[in-house]
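Asker: need a 3D model of the following:
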Amino acid sequence: MNLLFIAWRNFRYRALSSFLTTLSLMLGVGLVVMVMAIYGIISEAFVRNASVGYNLVVGPRGSALQLTLNSVYYLSQPIENLPYTEYMEFFPQEERAEMVRTYGGDPALGQRDGHYAGYVAGGYAIPLALGDYFGDFRVVGTTPEFFEKLRHGPDVDQPFSFRHGRAFEAYTPENQYFECVVGSRVAAQSGLHVGDTMNPTHGDPEGKGHGQGFQVVGELAPTGTPNDRAVFVNLEGFYLLEGHAKPLEEDAVIEPPERDPDDERPPLLMIPEREVTSILVRNGNLMFAPGMQNRINESGQAQAAAPIGEINKLMSAIVGPLLSALLVITLITCIVAAFGVLVSIYNSMNDRRRDIAVMRALGARRSSVTWIILFESLIIAVVGGAAGWFLAHAAIFSAGSFIEQQTGVQVGLFTVTQYEWLILPFVILLSLVAGIVPAMAAYRTDVGSNLSA
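Answerer: Okay, here's the model as predicted:
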């Protein structure tokens, strides 16, 4: 009779003991697979969410990681603000002159190209102004170019789309610059819809309300990026809120803009009164990115950070070690489960000594008996390992819609992480090692004494 078949019969004969042993191994394998899957999802989500078209984030000098977390993920707090003139350095002379005419400021600002204009030609520079909240969600002051130029998705080629409404406009006489767009999660959790009014608070979720509200004109379709949990307001309206204007210096050179006497909108802040928290930059030629990054970092006024590089550092320095520690703990769980295999089979040896002696008396070799015990360990390992793998993937797949909504990562039933294929061979090897002790006990079974008993 085939030795593997005999081992399978023994496995079925000891049904309860075999089930409990296999269950413990299955749970251990399931934990390992889930930890590896979660690590893969977190890694992919961080890297993907840092890839939305721009290649540099420019902000005040300080922690590059904090700048990235604040500007890309809307986490942490702004380091400081940059003067608006630093944002103007990314534009050629014609556009700088237009800014001076529109907002008012030192006429000399419009008489030269910006220091970084040549690097950005063909790309873009989009300002962000942070500091306000709507509940627990960040309020982001920006321009309509945010929705026109930025991209998202696995290949960073999907434009923003709107589930309802539209993007806010740069100049809207009807609402005097106070329009906003809400992310999909903000809309779902707050109940804001197109036509409602959003009232931000200053500096903190529990901070003082500004009083001035923004009309919701658009609701973003889900993107799986941090933009789903942000409220985007017209930058001009953001500047007009109480406490957002930078005090003018006594010696500031300002030429006020010309205004249409029939224009009933409030006057815009002048350039010396404006600040930006950070600037999202895409070079016209990505080969120029390192040169521009070095030049900005050497300027003494600002710093430039590459989001993907900073996130990789975060993963290597903090997230990776934490998940590695968790993985070690789950591997220890598998080892404990393997010891359970050893104990279960070894304890059954006392009840099976007579059976083994009968097999030996009928002509079975010692090696055949040994292999039967090892095959029992192999069956437990294969059944428990396969069931644990499938259980973990079924659990992850059942939460697939939630995972995709939160991270933008699509998870299939058979989505496998990089090193996941090593788990089953490792469990099989571990179980075979655990089966050596009871196998040796079977090998040493004395035929005469056990038959006489």
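
Asker: CA atoms for contacts and neighbours, from now on please.
Answerer: OK.

Asker: burial measure for R185, as a count.
Answerer: Counted with other C-alpha atoms under 10 Å, the burial measure for R185 works out to 24 neighbours.

Asker: name the SS class of it, please.
Answerer: Three-state call for R185 (DSSP: H, G, I helix; E, B strand; the rest coil): helix.

Asker: in this structure it contacts R229, no?
Answerer: Yes. Contact criterion C-alpha atoms under 8 Å: R185 and R229 qualify, at 5.3 Å.

Asker: for the stretch 51-200 of the chain, which segments are assigned as strands?
Answerer: Taking DSSP state E, counting those that start in this stretch to define them, one finds strands in the stretch 51-200 of the chain at 56-60, 82-83, 124-134, 137-142, 151-152, 158-159, 162-165, 179-182, 197-198.

Asker: make TSV from these and add distance to V276 and mean neighbour count to it.
Answerer: Converted to TSV, the strands of the stretch 51-200 of the chain look like this (distance: least, C-alpha to C-alpha, whole Å; neighbours: other C-alpha atoms under 10 Å):
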stretch	distance to V276	mean neighbour count
strand 56-60	8	26
strand 82-83	5	20
strand 124-134	5	23
strand 137-142	9	25
strand 151-152	22	19
strand 158-159	24	15
strand 162-165	26	15
strand 179-182	18	29
strand 197-198	22	19
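
Asker: the structure of the following sequence is requested for comparison with the preceding one:
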Amino acid sequence: MRAAFHLAARYVLRHRIQSALLAGALGLVFALPLCLRVLMQHAQQELRARAAATPQIVGTRGSALDLMMTALYFKRENLLPLPMRALTELRHRPDATAIPLHVRYQAQGAPIVGTELEYFSFRNLHLDSGKQLSRLGDCVVGATLAKQRGLQPGGHLFSSPEQAFDMAGVYPLKMRVTGILTANGTPDDEALFVDLKTAWLIEGRSHGHDDLQKDQAVVLKQEDGNIVGNAAVRMFNEVTDANIASFHFHGDVSTYPISAVLLLPKNAKAEALLAGQFSRSKEQQLIRPRDEMEALLTQLVRLEGFAASALMLTATAALFVTALVFALSFRLREREFATLEAVGVSRVSLITVKVLEVLIVGIVAAGIGLLMLAFSTFAAPHLLRWAL
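Answerer: Okay, here's the model as predicted:
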């Protein structure tokens, strides 16, 4: 047995590249279905947890999936915004807490989430360093985003314009980083949060500029108490202690947009009453993320089944190809085996050599598969966040 193992091991090592390619191919095709299952299980767990933690979401009529992805994962979807008065009406109800979200702009790829302080309590988000939002133009940053950008309290981030060459667009806002949030393994780690007024400032519904009454050189005309500035008026792209008083909003604030409202009913009765109320609305919709996510995961499970079946067929085909490779290899080595038999090696020992060669390659393939499975388990959270 020892001599047979020695011969098998020496052959595998002598043809190490061929053996490594064969073991790698086997390990890959057999590990892929298991890796897929690990990724799907983690995705289902994470998606269900995020959805289950959010009782209800209110938005405009349209795609329920788009509304859920906007409110839970800060994806900017093609949704009409809610007017601010919708939030005011919801807050008049004593049986639910309403938390607004405005998700439209980004800061170099990171979502800017306009919300209020209740959101941090709801998501159990705490500060790792710095302080909370205290004025217009402030932001707090998720742990992952802060680590990627090297941000600390007192640093700055610029909002990204919607169109790179929109000369008439809104200036990028230079936001002051006041705090860094602790990591909690959710999409909150990769976002930055501002208050609603700062989100509207980025959108151009507010601005600050030089005092026109003090600098007549920038006044275009003045009539009926209104002062109109000319093109020389200096617009501020950063809120500071010196210029914060110059920032003002235009128009009716009740018409200002928000993307969605997280609705937290006090009890099951309030949840049912709210669902019934919005079922009759023609302009707004109320969704339960848990239900919408289950519908989505049902489709994903079906797709997983098709993918797993295809991968198993591939693995079966790879197994047959491997058997063919070994059969051809043994056939080409007939003279080698005949020589060994002529010098006294028994047929049983030669069969043992062949079996051991197959086993060695199979064990190496199993090791490669286990390494891939371990890597997929480790990488699953990161892959899910990247995909979302």
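
Asker: mind listing the helices for the second structure?
Answerer: For the second structure, applying DSSP state H gives helices covering 2-14, 16-52, 64-73, 84-91, 118-122, 143-149, 196-203, 268-279, 289-332, 334-342, 347-387.

Asker: which elements pack onto the second one?
Answerer: Helices and strands touching helix 16-52 of the second structure, by 3 or more C-alpha pairs under 8 Å, 6 or more residues apart in numbering; DSSP states H and E, are helix 289-332, helix 347-387.

Asker: that helix to helix 289-332, inter-axis angle?
Answerer: Helix 16-52 of the second structure and helix 289-332 are oriented at 170 degrees to each other (axes from the mean of the first three to the mean of the last three C-alpha atoms, to 10 degrees).

Asker: centre of the chain to helix 16-52 of the second structure, how far?
Answerer: Relative to its parent chain, helix 16-52 of the second structure has a centroid offset of 20 Å by C-alpha atoms, centre = their mean, to the nearest Å.

Asker: name the residues of it that are buried.
Answerer: When burial is assessed from 16 or more other C-alpha atoms under 10 Å, helix 16-52 of the second structure yields the following buried residues: 19-20, 22-40, 42-44, 46-48, 50-51.

Asker: out of the helices and strands packed on helix 16-52 of the second structure, nearest to R2 of the second structure?
Answerer: Distance to R2 of the second structure, taken as C-alpha to C-alpha, is lowest for helix 347-387 among these, at 10.0 Å.

Asker: check which helices and strands the closest one sits against.
Answerer: Using 3+ C-alpha pairs under 8 Å, 6+ apart, helix 347-387 of the second structure sits against helix 2-14, helix 16-52, helix 334-342.

Asker: burial of Q285 of the second structure, as a residue count?
Answerer: Residues lying near Q285 of the second structure (other C-alpha under 10 Å) number 20.

Asker: what's the match for it in the first structure?
Answerer: Counting by TM-score structural alignment, Q285 of the second structure lines up with Q303 in the first structure.

Asker: looking at it, that match is touching L56, isn't it?
Answerer: No. Counting by C-alpha under 8 Å, Q303 of the first structure does not reach L56; the two are 9.8 Å apart.

Asker: list the contacts of the match of Q285 of the second structure.
Answerer: If you count contacts by C-alpha atoms under 8 Å, 6 or more residues apart in numbering, Q303 of the first structure has them with V58, G59, P60, R61, G62, A64, Q293, I296, N297.

Asker: map L127 of the second structure onto the first structure.
Answerer: With TM-score structural alignment as the criterion, L127 of the second structure lines up with F162 in the first structure.

Asker: how close does its match sit to A221 of the first structure?
Answerer: Noted for F162 of the first structure: a distance of 5 Å to A221 of the first structure, by C-alpha to C-alpha, to the nearest Å.

Asker: how about F168 of the first structure?
Answerer: Between F168 of the first structure and A221 of the first structure the distance is 15 Å, computed by C-alpha to C-alpha.

Asker: and V447 of the first structure, by the same measure?
Answerer: According to C-alpha to C-alpha, V447 of the first structure and A221 of the first structure sit 75 Å apart.

Asker: over to T197 of the first structure?
Answerer: Distance, T197 of the first structure to A221 of the first structure, using C-alpha to C-alpha: 19 Å.

Asker: which residues touch stretch 338-349 of the first structure?
Answerer: With C-alpha under 8 Å, 6+ apart, stretch 338-349 of the first structure has contacts from 17-18, 21-22, 24-25, 373, 377, 380, 430-431, 434-435, 437-438, 441-442.

Asker: now, of these, which are buried?
Answerer: 17-18, 21-22, 24-25, 373, 377, 380, 430-431, 434-435, 437-438, 442.

Asker: rewinding a little: mind giving me JSON lines with the helices and strands packed on helix 16-52 of the second structure and columns for distance to V103 of the second structure?
Answerer: Shown next, in JSON lines, are these (distance: least, C-alpha to C-alpha, whole Å):
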{"stretch": "helix 289-332", "distance to V103 of the second structure": "18"}
{"stretch": "helix 347-387", "distance to V103 of the second structure": "18"}
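
Asker: of the ones you listed, flag the one that's most buried.
Answerer: Among those, ranked by average contacts under mean count of other C-alpha atoms under 10 Å, first place goes to helix 347-387 (a mean of 16).

Asker: picking up where we left off before, now the helices and strands packed on helix 347-387 of the second structure in TSV, with distance to P83 of the second structure?
Answerer: As requested, these are exported to TSV (distance: least, C-alpha to C-alpha, whole Å):
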stretch	distance to P83 of the second structure
helix 2-14	71
helix 16-52	24
helix 334-342	82
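
Asker: could you point out which of the ones you listed sits nearest G204 of the second structure?
Answerer: Taking C-alpha to C-alpha, helix 16-52 is the member of these nearest to G204 of the second structure, at 31.8 Å.

Asker: residues in contact with the match of L127 of the second structure?
Answerer: Listed by C-alpha under 8 Å, 6+ apart, the contact set of F162 of the first structure reads G218, E219, L220, A221.

Asker: need the counterpart of the third one in the second structure.
Answerer: The criterion is TM-score structural alignment: under it, L220 of the first structure has L181 as its aligned partner in the second structure.
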